[in-house]
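S.K.: Sharing a model that was predicted from the sequence below.
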Amino acid sequence: MGEMKTTCTQTVSVKPDLKQAEWKQALQRHGESIAAIGCGVLTFGAWLLQGSGTAWTLVLYVLAYCIGGYVKAKEGIVTLYKERELDVNLLMLLAAGGAAGIGYWFEGAILIFIFSLSGALENYTMKRSSKDIASLMDIKPETALLYKGGKESQVKIEELNIGDFIIVKPGERIPADGIVREGVSSVNQASITGESIPVEKEVEDSVFAGTLNGEGALIIEVTSESESSLFSKIIRLVQEAQSEMPPTQQFIERFEGTYAKTVIGITVLLMTVPHYALGWTWSETLYRAMVFLVVASPCALVASIMPAMLSAISNSARKGVLFKGGAHLENLAGIRAIAFDKTGTLTAGRPEITDVVSLQDYSEEQLLWIAGSIESLSEHPIGRAITEKAEACGRPLLRPKQLTAVTGFGVMAEFENETWKIGKEAFVDERGRHEMLAELTKRLEMEGKTVIFIQNDRGIAGVLAVQDTLRPEAKAAIAQLKKLGITIVMLTGDKRSTAEAIANEAGVDEVYAELLPQEKVESVKALRERYGKVAMIGDGVNDAPALATASVGIAMGNAGSDAALETADLVLMNDDLGKIPTAIRLGKKTGQIIKQNIVFSLGVILLLILSNFAQSLSLPLGVIGHEGSTILVILNGLRLLKS
C-alpha cells in the first residue's frame, strides 16, 4: 500500500514538469510571434481608452512598448555592448521612445508593433527556410541491430565498425552506410537524394544511413563509421550553409553600423537646426526629427537578403542539391563556363559492352555466352561488364576451368575443351588476324571504345567493344546549360579519342584530354581568365584540386569521393546533372529578387525622407510605409521557397 502511495505521488509531480517544459519550448519557438500579437492587442486596447482620460491608457501603452520591444531591445543592447555597434533595433526603439517623448504614444506603439511583427515574420522565414534540411537531424538513427556470432544485439551507431553486419527490419531507418548482403526491399532515399520514389535494393546494392527501409528485411555490411556516413556529411553541409553569410549580406551588415550612426547624427541635428534655420516651431522640429529617425532606418534593406537566400537554399535542398552557403548560390548565378570531369560525372563510371563481333562460326550471342562464362570468376570491372551483358541474354553461365588472370592484360582459361584468352590486343597471338580485324579495331577505337579480343585454339574468335556510357540525363542537361549561355568544357585524364567520342555525343564545346590532376587545375585557371566565373563538376580524389580552384566546385554526392565532397561548394545528392541548370536558374532568380528588394527598400526610404522634409508625411504614415516595406521584402524573398 505504501509503495502505491509513493508511485502516485511521483506520477502527480511529473505532469506539471512536463507541461512546464512544453510551455517553455512553445515560448522559445513562438516567443516573437506571441510578443507581436500581445503588443498589437495592448496597443488597440490603449487606443480604445485614449479618450477616456484614465491612467489605464498609459499603462497599456507602456506594456505594449515593453512586450513588443523586449526582444529587439535585447538584441540591440547586446550588439552595442559586445560589438560597440549601433544597429537597426536600437534605431527603432529610439524612434518609438522619441515619439512617446513628444506625446505620440499611439504612433510609437504602432511602430513597435509593426517592427516586432516584421521581426517575427523574418524569424519565421529563417526557421521555415532551414526546416527542410534541419529536419534531417530528427531522423538520424540512434541505434542499430548488430548481428554477430549468430546473435542480435542493440548497439549505439557510434559503436558500429566497418565490416559489421546489421539487421534492418521493415519500416526501420537504415542506421549506417553499407552494402546489402541478404534480402530484397525498396528503400525510400528522399532524405539523402531527394528522390520521391523508393528504390529497389538487393544483394550488392549500396544503402545510406537515414534512409527508410520498406517491406523487406535486410542484412547490411557496414562500409563507413557513423561520422563518415553520407548522412553525417549532409548534416555538416547543412550547418555550414546556415552559418555562412553571402558577400552581399556581409556588406549590408557592415554598412548597417555606419548608416545607423549617420542617421542618429542627422536626427540630433534635425532636433535643433530647422528651428533656427527654417523657423519651425520646437514641436514641429522634434516631430520631423522623430519621423526622420523612423523612415531613415534601414529595416527593409537589412531584411532584403538573408530571407531570400535561405529560402533558395532550402528549396534546392528539398530537390537534392545542397549548397554550403549563400555565397556559392550568388557565384553560381554568374557562371559563364562549366568544366565537367568525364568518368563518373558525364559518364556513369561503369563500362558497358556496346559491340559484339564474331569472327568465327559462333553467333554473337554464343560468343558473348562463352566470354561471360569465362569472366564470371573475374573481379575486373570489364570482366563484370561482360558477365552482366551475357547474363542479360538469359542463358545460364558455366564456370571455366583453370582460370588464370594476367594483371594488366586479361584472363586465360580452359572452357568447353578449348583454351581461351580474353584481353588486350597484346595478350593474344597473331593467329587469326586479318585486314578486317585491323579496320574494325581502328573504327571502334575512333569511337572512343576499348577493344577486347577473344581467342581460342583456332585463333581470334571475335572482339568485344567496351565503353563507359553517357549518363542518361547528361545530354539534356548540357543542352539546357547552353541555352543559359554557358560554355561546356570537358577535363579528363582519359585518352583523347575516348574523350572526344563522349564529348561529341554529349554536346560538349571544348575538350581537354590526357590531363594529370595538376593540369586540370591549370586548365580551370585558364578558363577563369577567359570566362570569369567558372564551375567545375567532378567526383574523384583527382578532381578535388580543380574543384577548389573553380569559382564554384560541384561534387557528385553518391559517387563522389570524400575529398571531392569536402572540397566542393555544391553537392548533387542524387548525382542528377539535370539539377545543375535548375540550380543556376534558382541562383539567377535569387539575385533578381535580392536586387528588387534592395532597390525597393532604398526607394521607399528616399521617398519617405523627402516627404518628411516637405512636411507632408505624418508619423503614422511614416511608420506604415517604412515597416510595410520591410514586410514586403521578406514576403518577396519567401517566394523562393516555392520556385
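M.R.: Alright, I've got the coordinates.

S.K.: C-alpha only now, for contacts and for neighbours.
M.R.: Noted.

S.K.: From residue 629, how far off is residue 262?
M.R.: According to Cα to Cα, to the nearest Å, residue 262 and residue 629 sit 21 Å apart.

S.K.: Neighbour count: these two, which is higher?
M.R.: Remark: of residue 262 and residue 629, residue 629 carries more neighbours, 24 against 13, as counted by other Cα atoms under 10 Å.

S.K.: where's the closest residue to the more buried one other than its chain neighbours, which helix or strand?
M.R.: Ranked by Cα to Cα, 6 or more residues apart in numbering and with sequence neighbours excluded, the top spatial neighbour of residue 629 is residue 300, at 6.0 Å. Using DSSP states H and E, the element containing residue 300 is helix 299-302.

S.K.: do residue 179 as well
M.R.: strand 178-182.

S.K.: what's that strand packed up against?
M.R.: Judged by 3 or more Cα pairs under 8 Å, 6 or more residues apart in numbering; DSSP states H and E, strand 178-182 is in contact with strand 206-207, strand 218-222.

S.K.: Show me what the shortest one is packed up against.
M.R.: I take that to be strand 206-207. Using 3+ Cα pairs under 8 Å, 6+ apart: strand 206-207 touches strand 178-182.

S.K.: picking up where we left off before, check which element follows the strand holding residue 179 along the chain.
M.R.: The helix or strand immediately downstream of strand 178-182 is strand 185-188, counting by DSSP H and E.

S.K.: burial of the residue nearest to residue 68 when sequence neighbours are not counted, as a residue count?
M.R.: Leaving out its chain neighbours, the residue that sits closest to residue 68 by Cα to Cα, 6+ apart is residue 39, at 4.9 Å. Burial of residue 39 is recorded as 29 neighbouring residues (other Cα under 10 Å).

S.K.: Next: residue 256.
M.R.: 21.

S.K.: ok, now residue 640?
M.R.: Residues within reach of residue 640, counting by other Cα under 10 Å, total 23.

S.K.: The most centrally placed residue in the chain: helix or strand, and which one exactly?
M.R.: Centroid check for the chain by Cα atoms, centre = their mean gives residue 322 as the closest residue, at 1.1 Å. Here residue 322 sits within strand 321-323, counting by DSSP H and E.

S.K.: Second structure for comparison follows:
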Amino acid sequence: MQMEVLPDKRHATVFTWLHNWDWKRHMEMMAAVICGVLLFVAWWMQKERLGLALALFIAAYVIGGFAKAKEGAATLIRERELDVNLLMFVAAIGAAAIGYWLEGGMLIFIFAVSGALESYTLAKSEGDLSSLIKLKPEQARLWTEDGEEHLVPAGQLKQGDLILVKPGERIAADGMIRKGVSSVHEAAITGEAMPAEKKEGSEVYAGTTNGEGSLIIEVTRAGDQSVVARMVRLIEQARSEVPPVQTKIERIEKIYVKAVLLLTGLLMLLPPVFFDWSWKESLYRAMIFLVVASPCALVASILPALLAAISNGARQGILIKSGKQLTNLAGLKVIAFDKTGTFTAGRPQVTDIRPFGEWSETELLQAVASIEGLSEHPIARAFAEYAAANGVKPEKVESLTAHPGKGIEAEYKGSRWFIGKPRAFSEQNREVGEIVRKWEDEGKTVILAAKDGEIAGCFALRDQIRPEAAEMVRELKKQGILVAMLTGDQRKTAEAIAEEAGVDLVFADLLPEEKVRLVEELKETYGEVAMVGDGVNDAPALARAGTGFAMGGEGTDLALETADVIMMKDDLLKIPYLIRMAKKLNRVVKQNVIFALSVIGLLVAANFIHWMNLPFGVVGHEGSTILVILNGLRLLK
C-alpha cells in the first residue's frame, strides 16, 4: 500500500510568505544586506585568497551601489548637476583605487542602508496613498426602482443613481442612504476605529465597508469627485510639495557638491607641494574629506521627517495639502474658529415660534420651511426637521437668492419673502425688538421672516456646543495659542458659546468679508494665524489665514477646496494633535540640521589634523545620516 506524503505545513507557510513578500518594495534593503554579507566574506578571505576577495569586493560595490549610482548618473545626464549619490560613489571608487577596498565597501554599504531607510519613509507615504486607491471597488450594484440589480463598473456611476450595498461589501460612491440601517467601517476615511451607525439620511463614503445590513444609497458624488478621490489627490500634492527650507537645502546642495569636489582635487594636489605630504597620504586625506564633507545627513534632515508626519496625519484622518503648512503650524500664535458647524455640532433646533398679524404658527412654519428647503445651511435643516416633526409639508418655491451672511430671498405663492438675521432688517417694531432681545439674552439664534417687506414672524434656534470643544481649547492654551471665535451669529449667542468653551476672543455679527479683515488684523497683532471653518462664508477667511482647516465630515466642497488641512472626522481634538506634531517636526528638523552640520564640521577638522582614518570617517558620516533618518521616522508613531 502506497502512503500519501502530505506536504509539510511549515514549508507551505514559508513558501506562502515568500510568494506574498513585496520583493520590489524591499529591493534596496535587500541589496544593502547582500552588499554587507559580501563585504564580510571578502574581508575574512582577503589574507588567504586575495583574488576571490577582490571579486567579492567588486560584487559588493556593484550590488550595494547600483541604485544610488544610477540615481546620480540620471541627475547628471538629465539636469547636468552633481548630487550626493554620485559624490559617494566617486569616494568609494577613490578609496578602492588607493587600496582601501573594505573602507570603500563600508561606505557603499552604509550609504545603501541609509538610502533604503529613506525609501522606506517614502514607501510608507505611498502606502497610505496606495491603500486609499485600493479602497474603491471596481464594480457596483445598480438598483432600479422595480427592485432589480445590475452589476456595472463603478466608474459609470453618476449623481442620482441608486446602488445596493450588501453586508460586508465596500461602498462604491459617496452618497446618502435612502433605505436601510447598518454600521459602516470608516477608519480609512476618518481615522475612527469604531464603526459608525448609519440610517436613512446618513451620508456614506466610497471605499468604506458596510456592516451587517443591506443599504440602498443614492449617489451624490462619483468618480473623481468622491472623498477618496480627493484624498488621493491631496496626499499626492502634499508629497510633491516641500517646505521652503527643504528647497533651500536642495539649492545649496548643488553648489556644495561642486565645492567639495573642487576642494578634494586641491587636497590631492597642493599638500605634497606646500606641506611635505606624500602623494599617497594626500590622496588618502582627500578621499576621507570627500566622504566626511558630503552633505548626506543634511539632505536627509527634512524630507523623511516631513513624509513621516504627513503619513501619520493621513492615518489619523487629517489631510495636509502641503508640507509648508506644517512649518506654519509650528509657529502658530492664534487660531480662529467659526461657530456654527465648527465649535457647535452644526445641528441647531427650533425652540420658539412667534407669528405676527393674522399668521398662524402652522402657516408661518410652512412658508419658511418651504423656502429654507432649497438651502444647504444648518439652519435650513433645522426648519426642515421641525416642520417634519410637526406634520408640515413644504410646498413649491418659485425662486431663491442667497445673500451670504444676511439671509435668503425667495418668491413664494406670488409674494416676495426675505428670511434672515435681525440686523438684516432696517426696521423692526417694538414688539419684534423686545422678542429678539429676550431670545438673544437667552443665548438663542433669532431668525426673522418678512413677506413683501412686512415682518410675518420670528423664530428662535439653539445649537449645542461640541462635547470636545472645551477640552480642545484647554489643549491649545497649554501650547500657548490664543483661541478666537469669528461668527456671523449675534453677539449674545456667540458669547454664551465662547464662555462655555473658554474662548479668549469673540467677534460676532460678521459678514464673510469682515471675517477676512479680522484674520488679517489678528495676523498683524499676534503673528501666525490659522482659521477653522466648514461653510461657504468661511472660504475667504480660510484662504487668507496662514493655515486653513476645513471640517471635512460636514464641510462644504468650497471649504474643502480652499483649506490647507482637512479634518475628515469632525473631531476638534485632532487640531491640537496636529499642532503638537508640527512642533515636534520642527524640533526634529532643527535637531537633524544642527547634528548633521556639527558632525561634518568635527569630521573635517579631525581629518585635517590627521586624527581621522577612512573607516572611522565612513562610519561617522554615514552613521550620522542613518541617525537623522531614524530621528525623522519617529514621527510615524
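M.R.: Right, received. Where do you want to start? All values derive from a computational prediction rather than experimental measurement.

S.K.: Quick TM-score on the pair, please.
M.R.: Once the chains are laid over each other, their TM-score by TM-score structural alignment, normalised by the length of structure 2 reads 0.84; 583 aligned residues with a Cα RMSD of 3.5 Å.

S.K.: quick one: what's aligned to the residue nearest to the centre of structure 1 in structure 2?
M.R.: Using TM-score structural alignment, the equivalent of residue 322 of structure 1 in structure 2 is residue 319.

S.K.: Settle this for me: that match is touching residue 233, isn't it.
M.R.: No - using Cα atoms under 8 Å, residue 319 of structure 2 makes no contact with residue 233, being 10.2 Å away.

S.K.: ranges for the strands of the stretch 1-150 of structure 1?
M.R.: 143-148 (DSSP state E, counting those that start in this stretch).

S.K.: And the alignment partner in structure 2 of residue 640 of structure 1, how far from residue 102 of structure 2?
M.R.: Counting by TM-score structural alignment, residue 640 of structure 1 corresponds to residue 635 in structure 2. When distance is defined by Cα to Cα, residue 635 of structure 2 is 35 Å away from residue 102 of structure 2.

S.K.: All the helices of the stretch 351-500 of structure 1, residue numbers only.
M.R.: 364-375, 381-391, 435-446, 474-483, 496-506 (DSSP state H, counting those that start in this stretch).

S.K.: which outside residues touch the shortest one?
M.R.: Contact with helix 474-483 of structure 1 is made by 346-347, 487-488, 505-508, 577-581, as judged by Cα atoms under 8 Å, 6 or more residues apart in numbering.

S.K.: mind running it again at 6 Å?
M.R.: Applying Cα atoms under 6 Å, 6 or more residues apart in numbering, the contact partners of helix 474-483 of structure 1 are 506, 578, 581.

S.K.: Then the second one?
M.R.: With contact meaning Cα under 6 Å, 6+ apart, helix 381-391 of structure 1 is reached by 352, 368, 369, 372, 375, 376.

S.K.: With neighbour count added, can I get those in CSV?
M.R.: Formatted as CSV, the contacts of helix 381-391 of structure 1 follow (neighbours: other Cα atoms under 10 Å):
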residue, neighbour count
352, 20
368, 26
369, 24
372, 26
375, 29
376, 21
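
S.K.: With distance to residue 543 of structure 1 added, can I get those in a markdown table?
M.R.: As requested, these are exported to a markdown table (distance: Cα to Cα, whole Å):
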| residue | distance to residue 543 of structure 1 |
| --- | --- |
| 352 | 23 |
| 368 | 35 |
| 369 | 38 |
| 372 | 33 |
| 375 | 31 |
| 376 | 32 |
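
S.K.: Of these, which is the nearest to residue 523 of structure 1?
M.R.: Nearest to residue 523 of structure 1 among the contacts of helix 381-391 of structure 1 is residue 352, at 29.4 Å by Cα to Cα.

S.K.: aligned partner of the closest one in structure 2?
M.R.: If you follow residue 352 of structure 1 across to structure 2 using TM-score structural alignment, you land on residue 349.

S.K.: isn't that match right up against residue 460?
M.R.: No - using Cα atoms under 6 Å, residue 349 of structure 2 is not in contact with residue 460, being 8.5 Å away.

S.K.: which non-adjacent residue is nearest the residue nearest to the centre of structure 1?
M.R.: residue 571 is the one closest to residue 322 of structure 1 (Cα to Cα, 6+ apart), at 5.2 Å.

S.K.: Can you tell me what sits against the one helix or strand the one you found maps to?
M.R.: Residue 571 of structure 1 belongs to strand 570-572 when assigned by DSSP H and E. Strand 570-572 of structure 1 has contacts (Cα under 6 Å, 6+ apart) with 321, 322, 323, 554, 555, 556, 557.

S.K.: how does it look with 8 Å?
M.R.: 193, 320-324, 328, 552-558, 565, 579.

S.K.: if we can go back for a sec, have a look at how far, on average, the helix holding residue 300 of structure 1 is from structure 2.
M.R.: Compared with structure 2 after fitting, helix 299-302 of structure 1 has a mean deviation of 0.9 Å; criterion: mean Cα distance after the TM-score superposition for structure 1.

S.K.: Give me the mean deviation of the next helix-or-strand element following that helix from structure 2.
M.R.: Sequence order places helix 306-318 as the next helix or strand after helix 299-302 of structure 1, per DSSP H and E. Comparison of helix 306-318 of structure 1 with structure 2 after fitting gives an average deviation of 1.1 Å (mean Cα distance after the TM-score superposition for structure 1).

S.K.: so how far is residue 578 of structure 2 from the corresponding residue of structure 2 for residue 38 of structure 1?
M.R.: In structure 2, residue 38 of structure 1 lines up with residue 34, judged by TM-score structural alignment. The gap separating residue 34 of structure 2 from residue 578 of structure 2 is 40 Å, by Cα to Cα.

S.K.: Neighbour count for the two, which is higher?
M.R.: residue 578 (22 against 17).

S.K.: aligned partner of that one in structure 1?
M.R.: Alignment note (TM-score structural alignment): residue 578 of structure 2 maps to residue 583 of structure 1.

S.K.: Next one: the closest residue to its match other than its chain neighbours from residue 586 of structure 1, what distance?
M.R.: Once flanking residues are discounted, residue 583 of structure 1 sits nearest to residue 316: 7.0 Å by Cα to Cα, 6+ apart. Separation of residue 316 of structure 1 from residue 586 of structure 1 (Cα to Cα): 8 Å.
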